[in-house]
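K.L.:
here is my input; please provide its structure:
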Amino acid sequence: MSLTRRELIKISALAAAATMVPTLSSAGLPGPVGRAAKPLRILILGGTGFTGPFQVNYALARGHKITLFNRGKRPSPEWPGEVEQLHGDRNTGDLKSLEGRTWDVCIDNPTSLPRWVRDAGKVLKGKVGHYLFISTISVYEDGTKHGMTEDAPLAKYPGKDAMAETQETLRADIEHLYGSLKALSEAEAHKQFGKNVTIVRPGYIVGPRDETDRFTYWPHRVAQGGEMLVPGDGSDPIQIIDGRDLAEWMVRLAETGTTGVFNAVGPNYTMSMDAMLHGCQAVTGGGVTMTHVSADFLDEQKVETPIWVPAKNNAFEGYGDVSNARAIATGLTFRPLATTVTDLLAWFGSLPAERQAKLRDGLTREREAELLAAWHADARS
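P.N.:
Below you'll find the model as predicted:
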């Protein structure tokens, strides 16, 4: 299946927009966490979404002092330590609660608009020693390149005034604006905060709290058993990162004062689609039979499947094969796939029954059955 730019950018944007589940308060830390050599005062812009709570819990365990800044629209979890809450609205430029304050570190989680970085700079320039910005691999101009490093050319903004863009205009033309506005946000971060900037570019963020169901679809489907449609021949590379690995690594970057630009993708080996699915099967024990269906057939049927991107003859084939060497060199580590799948399914199983009954991504069983029947009837099978 050939993904359009709109489809791929939409997938990337969903990761940033994933909502919080208030009942989940644990970061899922695997064991005792050592204290940092020096406690930091950390300001987190956002902090109640997908990865933010993992940052908070890990930072508290490391002995840091945490301040959150957000609109206060979502209930906060019960933190395992003292967390200061400041409220404002970056949509309207209301950052008054940040004025006159200083922090060692600022982690900016939700920003997709350059003016949000500009406005933060007006209040925080000279008030924070280190600024960490969550970007995306969607900033790259040419998605066909395999092994893209952080030095690859970035998407060019097609509009007239990036500072006039809003969340509404972004949503209206996300296909053309998402990656380029993130790229301009990166540039604005350097303009406002100078050399003390860290740019983190994730791809697919997965694990507990992921409300998009992009990755959840696969272990959930494997656990159901039976004949399962698998896109491609199984060899296409898949890159994912557990939200906890991303969050904890960012806190460690703050502790070491590490600056630069980093692709935050995993794992630290080449994982194929089949390897991912067999890993899910090892955890779930699902009695599943995998039927590989060609990209051409899926294209003809106008079918999309989450996470998977064909590794050949696709405008975004390189997005499953992005270089993470620079991030690994700074200490990015990865939980085993089995841990991510186990914890994800435990979290998903704790959600209300009506939420579990209808996944937000992937094929319905009915549609999958139709496609498999058509595939088996096709001469190419």
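
K.L.:
alpha carbons only for contacts and neighbour counts from here, please
P.N.:
Noted.

K.L.:
count of residues packed around the closest residue to residue 217 other than its chain neighbours?
P.N.:
Sequence neighbours aside, residue 362 is the residue nearest to residue 217 in space, at 5.9 Å (criterion: Cα to Cα, 6 or more residues apart in numbering). When neighbours are counted by other Cα atoms under 10 Å, residue 362 registers 20.

K.L.:
in the protein, which spans are helices?
P.N.:
Counting by DSSP state H, the chain has helices at residues 5-17, 52-61, 114-124, 167-172, 174-193, 217-224, 243-256, 273-284, 295-301, 325-329, 337-349, 353-357, 365-377.

K.L.:
now for these, which one comes closest to residue 308?
P.N.:
helix 273-284 (7.3 Å; Cα to Cα).

K.L.:
and the closest one, what's buried?
P.N.:
273, 274, 275, 276, 277, 278, 279, 280, 281, 283, 284 (16 or more other Cα atoms under 10 Å).

K.L.:
turn those into CSV, including distance to residue 140.
P.N.:
Shown next, in CSV, are the buried residues of helix 273-284 (distance: Cα to Cα, whole Å):
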residue, distance to residue 140
273, 23
274, 27
275, 27
276, 25
277, 28
278, 31
279, 30
280, 30
281, 33
283, 34
284, 36
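
K.L.:
report the two of the residues you listed separated the most.
P.N.:
273 and 284, at 16.6 Å, using Cα to Cα across the buried residues of helix 273-284.

K.L.:
could you also give me the structure for this second sequence? I'd like to compare it with the first:
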Amino acid sequence: MTDVLILGGTGWLSGRVAEMWADAGASVTCLARGGRPAPYGTTLVTGDRDDAQAYAEVSVREWDEVVDISSNPVHVAGAVEALGGRAKHWTYVSTVSVYAENDAPGADESAEAVEPLGSDDEPDYGRAKAGAEASVRTALGYRAAIVRPGLIVGPGDPTDRFGYWVGRFALAAQGEVLVPDTTDRGAQVIDVDDLADFLVSVGRERWTGVANAVGDPVPLDRVLREAAQVAGHTGATRTADDAWLETHDVAYWMGPRSLPLWLPAGMPGFWTRSNAVFRLLGGRLRPLRETLARTLADERERGLDRERRSGLSRTEELTLLDDLHGPAA
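P.N.:
Here you go, the predicted structure:
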């Protein structure tokens, strides 16, 4: 039986990886702080990775596969130090945010990365992941896979980014929806279950190297059009240009009072990363419409009008639409 250790295993992505390994017949242990249950069929070991003794219980065993998704470079360095000698293979889940530039379409894994985060530097997600990658590569290079996902989407997404659009079109029903200028904008998404399946695959095969785990590039207007169709939206859309949205304090990409997935101009490389290695390794991508349908079901269950981590509230959106239309004649 394959012995798998998931550093995490109770969160969104790590939980799906744990479930898939268990479904494949592996003996799965999840090391997490507790407070949330481990997936059915797995074993939870409680440990806080800020504690020097966090790995004590799992460091006395041999592991066929270790999976880590942490963005804390100190945690990652501590894990490879404590467990690296006990692991036949290690999969580290990084991010395409480690790349230094976003202006070259089709860039692959050889593109320059940012400098790792220093101990005295301001927090930076991409640089933190770069630092974690460096620890994994230095200690486990010939036994490690470094997987760099792009935008992870699908049911359970805690960031509320991708689901905003299909959820908003459903909530609006026959009403108007505010959209950004989609000219030369796009998205590159991967369904959480497609990513989890890939992570299990590289661990099972003990593949080593670096792979972008990203979907095929899709123009943003197609994403919005298919989201509206899946949601059954019958109203109109109203487009605002970048300058107008910026003036009205609407943010790019994610977070409160944003239009999710909308990127500043001049970033074609951000949504056109090469996924050739992913494809060659057998990575599978379900149709966008299927992911949208899965996401809509999840959005309805969680509440279309709930408070979101990303996007506009419907009240904010309607106010902006009134401003965009201007005073009545």
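
K.L.:
picking that back up, the residue nearest to residue 217 of the first structure contacts residue 306, correct?
P.N.:
Yes - taking contacts as Cα atoms under 8 Å, residue 362 of the first structure lies within contact range of residue 306: 5.9 Å.

K.L.:
what is in contact with these two at once?
P.N.:
214, 217 (Cα atoms under 8 Å, 6 or more residues apart in numbering).

K.L.:
show me the contacts for the residue nearest the centre of the first structure.
P.N.:
For the first structure, the residue nearest the mean C-alpha position is residue 205 (3.3 Å; Cα atoms, centre = their mean). Contact analysis of residue 205 of the first structure by Cα under 8 Å, 6+ apart lists 15, 240, 241, 242, 243.

K.L.:
same deal with residue 261 of the second structure?
P.N.:
161, 162, 186, 187, 220, 252, 253, 254.

K.L.:
before we move on, the earlier item: what residue of the second structure matches up with the residue nearest to the centre of the first structure?
P.N.:
Under the alignment (TM-score structural alignment), residue 205 of the first structure pairs with residue 152 in the second structure.

K.L.:
skipping adjacent residues, who's closest to that match in space?
P.N.:
With Cα to Cα, 6+ apart, the residue lying closest to residue 152 of the second structure is residue 190, at 5.1 Å.

K.L.:
that neighbour touches residue 150, doesn't it?
P.N.:
Yes - counting by Cα under 8 Å, residue 150 is a contact partner of residue 190 of the second structure at 7.0 Å.

K.L.:
which neighbours do these two share?
P.N.:
Contacts common to residue 190 of the second structure and residue 150, judged by Cα under 8 Å, 6+ apart, are 213, 214, 215.

K.L.:
I'd like those as CSV, with neighbour count and distance to residue 169 of the second structure appended.
P.N.:
What follows is these, written out as CSV (neighbours: other Cα atoms under 10 Å; distance: Cα to Cα, whole Å):
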residue, neighbour count, distance to residue 169 of the second structure
213, 34, 28
214, 30, 25
215, 30, 23
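
K.L.:
among the residues you listed, name the ones in strands.
P.N.:
Applying DSSP state E to these, the entries found in strands are residue 213.

K.L.:
how about the shared contacts of residue 190 and residue 150 of the second structure in TSV, adding distance to residue 52 of the second structure?
P.N.:
Below are those laid out as TSV (distance: Cα to Cα, whole Å):
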residue	distance to residue 52 of the second structure
213	32
214	35
215	38
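
K.L.:
the residue nearest to residue 217 of the first structure maps to what in the second structure?
P.N.:
Per TM-score structural alignment, residue 362 of the first structure is aligned with residue 311.

K.L.:
which residues touch stretch 95-107 of the first structure?
P.N.:
40-45, 86-89, 119-120, 123-124, 127-134, 254.

K.L.:
what about the closest residue in space to residue 251 of the second structure that isn't next to it in sequence, neighbour count?
P.N.:
Ranked by Cα to Cα, 6+ apart and with sequence neighbours excluded, the top spatial neighbour of residue 251 of the second structure is residue 258, at 4.2 Å. Close neighbours of residue 258 of the second structure, defined as other Cα under 10 Å, add up to 20.

K.L.:
residues touching residue 258 of the second structure, list them.
P.N.:
Contacts for residue 258 of the second structure were tallied using Cα under 8 Å, 6+ apart; they are 250, 251, 252, 310, 311, 312.
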